[in-house]
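Chemist: Just a sequence and a predicted model for now, questions to come.
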Amino acid sequence: MPRKTAAGAAETRHTIVREARRLFSERGFADTATAEIAAAAQVTEGALFHHFKNKRALFEEVVNTLAREFHDEVQAVGHREQDARPAFLAATRAALIFSQGEEYRRIVLVDAPSVLGSAVAREIDSRFGLDLILPVLRALAPKGSAEPQVRALALLVLGYLNEAAFALARGDGDVDVDTVMAVLERTLDRLILT
């Protein structure tokens, strides 16, 4: 019996997150009420609050879910390549494209910094982003490169990609994925591959 209860609770939680994600994507955090999420998930508000302390905690779970999907998708693209450099470039392009999907753009790029605060949003981004970037830059770095230098470069690349994703989401006229990739490739050549 306890297994069935645990499985049911997990399924309920999953349904709440799925419906919250859909509504946050369609309406944004501010315009989505917990009563609407509960109704869409076919649970009571009490059940929703049993699983999540408040709407912000539910939103943070949605952001983490999207960040995990982003991580898994980008990593899968990178693993299709045999060598570190093409893997990094393919994964980076996939990251920029994924970040422009409507759900990710609205929830992670637009709402997360204001709802969660910049410190929490950055922590989530760094946790998933650096996990993708650091191993590849370690592989690309010349033998004997100091770890602090590689980590500093990873932070630089993560910041560059984040700002590029924000510019793409805003529709900045002179910024497109091909331009961002060309600049990144030239920068890598100068900073790490020479």
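Modeler: Sure, I can see it.

Chemist: contacts, neighbours, all on C-alpha from now
Modeler: Fine.

Chemist: Please give me every residue in contact with residue 167.
Modeler: residue 175 (CA atoms under 8 Å, 6 or more residues apart in numbering).

Chemist: helix/strand/coil for it?
Modeler: For residue 167, the secondary structure call by DSSP: H, G, I helix; E, B strand; the rest coil comes out as helix.

Chemist: How about residue 82?
Modeler: For residue 82, the assignment made with three-state DSSP gives coil.

Chemist: if I look at it, how far off is residue 129?
Modeler: Note on residue 82: its distance to residue 129, by CA to CA, to the nearest Å, is 21 Å.

Chemist: Over to residue 81?
Modeler: Distance check for residue 81 against residue 129: by CA to CA, it reads 19 Å.

Chemist: So between those two, which is more surrounded?
Modeler: Neighbours per residue, other CA atoms under 10 Å: of residue 81 and residue 129, the larger number sits with residue 129, 25 against 15.

Chemist: for the helix or strand containing the more buried one, which positions count as buried?
Modeler: Secondary structure assignment for residue 129, by DSSP states H and E: helix 118-140. Judged by neighbour count (16 or more other CA atoms under 10 Å), helix 118-140 contains these buried residues: 121, 124-126, 128-130, 132-134, 136-138, 140.

Chemist: here comes the other one, which I'd like you to weigh against the first:
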Amino acid sequence: MATGRRAETMAETRDKLLGAARRAFATQGYAAASMDDLTASVGLTRGALYHNFGDKKGLLWAVIAQIDDEMAERLRRVRERAPNTWQGLLDDGTAYIEMAVEPEIQRIMLLDGPAVLGDPSKWPGENACLQITMRTIRSLIDEGVVHALDVEAAGRLLNGAALSAALWVATSDDPSAVRDKAVTAFRRLASGLLGDQV
């Protein structure tokens, strides 16, 4: 019984820290977010932060993983709503680019995350997205919708285009205008994968 309560308390502490960090990183930015203020805001100490996440960078990784999971779920629903696999692939990439105008995603995932943690194409979440894209492309090739080509190459190029577009949107002076241009170009580029008979 005591072990179960202890695990529950640890999970609550972790959730409190994650929530506080997410708010602080989204509103103040990673560099400006004070770990003392962050922990105090939820009645915890820096020791709790270090115990659960190691350091500030570890906390950022955890926040990014949480947001990434939420984004992946949103994209899954987008794909499932599409009338067919091809439209699902296009809509997935489009939705990913469009998320770049959302303040929290823009700040944490596309500005501070890459600046602190390095190339987002190497992050675990991006690799999971790549696997989904490659499976989708394989299905589309099997169905004759997409040209027969190297699945990994096509997946990496398509995901890279969406990621690059999202980063462009996030760093631009007018994210909404850039988003519209990026989505149009992404969809046109992706259509180059279509087979001749489609």
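Modeler: Structure's in. What do you need? Nothing here was measured: the structure is a model prediction, and the numbers come from that model.

Chemist: Residue 34 of the first structure: which of the buried residues of helix 118-140 of the first structure is nearest?
Modeler: residue 121 (21.4 Å; CA to CA).

Chemist: Am I right that the closest one is in contact with residue 113?
Modeler: Yes - assessed by CA atoms under 8 Å, residue 121 of the first structure is found in contact with residue 113 at 5.5 Å.

Chemist: Can you tell me the closest non-neighbouring residue to the residue nearest the centre of the second structure?
Modeler: The residue lying closest to the centre of the second structure (CA atoms, centre = their mean) is residue 68, at 4.0 Å. Once flanking residues are discounted, residue 68 of the second structure sits nearest to residue 125: 6.2 Å by CA to CA, 6 or more residues apart in numbering.

Chemist: Okay, that neighbour and residue 70 of the second structure: tell me how far apart.
Modeler: With distances taken as CA to CA, residue 125 of the second structure is found 11 Å from residue 70 of the second structure.

Chemist: May I have the secondary structure class of the closest residue in space to residue 104 of the first structure that isn't next to it in sequence?
Modeler: Closest residue to residue 104 of the first structure apart from its sequence neighbours, by CA to CA, 6+ apart: residue 66 at 6.7 Å. Of the three states, residue 66 of the first structure takes helix under three-state DSSP.

Chemist: mind checking what residue 66 of the first structure lines up with in the second structure?
Modeler: Alignment note: residue 66 of the first structure maps to residue 67 in the second structure; criterion TM-score structural alignment.

Chemist: give me the number of residues near that match?
Modeler: Residues lying near residue 67 of the second structure (other CA under 10 Å) number 18.

Chemist: same thing with the one 3 residues further on?
Modeler: Counted by other CA under 10 Å, the residues lying close to residue 70 of the second structure total 12.

Chemist: And for stretch 188-195 of the second structure, what's in contact with it?
Modeler: 90, 144-147, 158.
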